[in-house]
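> Quick one: sequence plus predicted model below, questions after.
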Amino acid sequence: MRILVVCGAGASSTFVAQRLRSAAVRSGVPLEVAAGTEDTLAGLTEPVDIVLVGPHLESAFDRVRAVASVAGSIAVLLPSDAFEDRDGSRILQLLTAARAASATE
């Protein structure tokens, strides 16, 4: 599964991506995780399955979701305390739930 974590400038998303990668390895979940910004999403040349959107981009979430949808991706807004998830396990659970929910739609 390919994941893109986006935030305003790319710094916060880098931390979330690193933690998510570590949690996936510990759990045996095969993930490719990249970090970036909204511009990264708009310029993707290869599709991603899920776009995780930083909570500080909540006001832009509808726009990000629309861009992700055109690319065939699911967009998920991270909870306001996402950056407190130091080991990535909660974000991995959120990701797994989003993937399962999209499979039933």
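It's in.

> alpha carbons only for contacts and neighbour counts from here, please
Fine.

> center of the chain - which residue?
Leu52 (2.1 Å; CA atoms, centre = their mean).

> ok, so what distance separates that residue from Leu95?
Going from Leu52 to Leu95 by CA to CA, to the nearest Å gives 8 Å.

> before we move on, the earlier item: and the residue nearest to the centre of the chain, which of the three is it?
At Leu52, secondary structure determined by DSSP: H, G, I helix; E, B strand; the rest coil is strand.

> Quick one: residues contacting it.
Taking CA atoms under 8 Å, 6 or more residues apart in numbering, we find Leu52 in contact with 3-6, 75-78.

> Turn those into TSV, columns for distance to Arg65, neighbour count and secondary structure.
Listed next are the contacts of Leu52 as TSV, based on distance: CA to CA, whole Å; neighbours: other CA atoms under 10 Å; DSSP: H, G, I helix; E, B strand; the rest coil:
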residue	distance to Arg65	neighbour count	secondary structure
Ile3	14	23	strand
Leu4	12	26	strand
Val5	13	29	strand
Val6	12	30	strand
Ala75	5	23	strand
Val76	8	21	strand
Leu77	9	21	strand
Leu78	13	21	coil
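
> this is the comparison structure:
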Amino acid sequence: MLNVLLVCGSGASSGFMAANMRKEAAKRGLDMKITARSESEIENYIDEIDALMIGPHLQYLEDEMEERCEGTDVKVILMKPEYYSVLNGEKAIDHLLSVVGE
């Protein structure tokens, strides 16, 4: 199972994105757990995940999260505005899979 954490500022928009990604993952028969949290909660989950997807508006966190995840298998992925802004779960799953190589 691939454990994915999505983060945005408050957790609201990433919550909708996570729901759309879960639907798409189920449609494809992918074994994934996709949760959404606010960026303030990242530290609570970082040791339990395989991938961290960050909302495009939080790009400033990318380097810090890359450093934090160094030495682990966690992939840090900056979501693209073109699918994040319309909450396109299909494109988000495509992006995730292209990075994790599943």
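It's in. All values reported here derive from a predicted model rather than from experimental measurement.

> ok, the residue nearest to the centre of the first structure to Ala34 of the first structure distance?
Taking CA to CA, one finds Leu52 of the first structure at 10 Å from Ala34 of the first structure.

> what's the overlap in contacts for those two?
With CA under 8 Å, 6+ apart as the test, Leu52 of the first structure and Ala34 both reach 3-5.

> between those, which is nearest His56 of the first structure?
Val5 (12.6 Å; CA to CA).

> I'd like the distance between that closest one and Ala66 of the first structure.
Val5 of the first structure is 16 Å from Ala66 of the first structure, by CA to CA.

> ok, now Arg86 of the first structure?
29 Å.

> ranges for the strands of the first structure?
Using DSSP state E, the strands of the first structure run over residues 2-6, 32-36, 50-53, 74-77.

> could you redo the ones you listed as JSON lines and give each row distance to Arg19 of the first structure?
Below are the strands of the first structure laid out as JSON lines (distance: least, CA to CA, whole Å):
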{"stretch": "strand 2-6", "distance to Arg19 of the first structure": "11"}
{"stretch": "strand 32-36", "distance to Arg19 of the first structure": "10"}
{"stretch": "strand 50-53", "distance to Arg19 of the first structure": "13"}
{"stretch": "strand 74-77", "distance to Arg19 of the first structure": "17"}
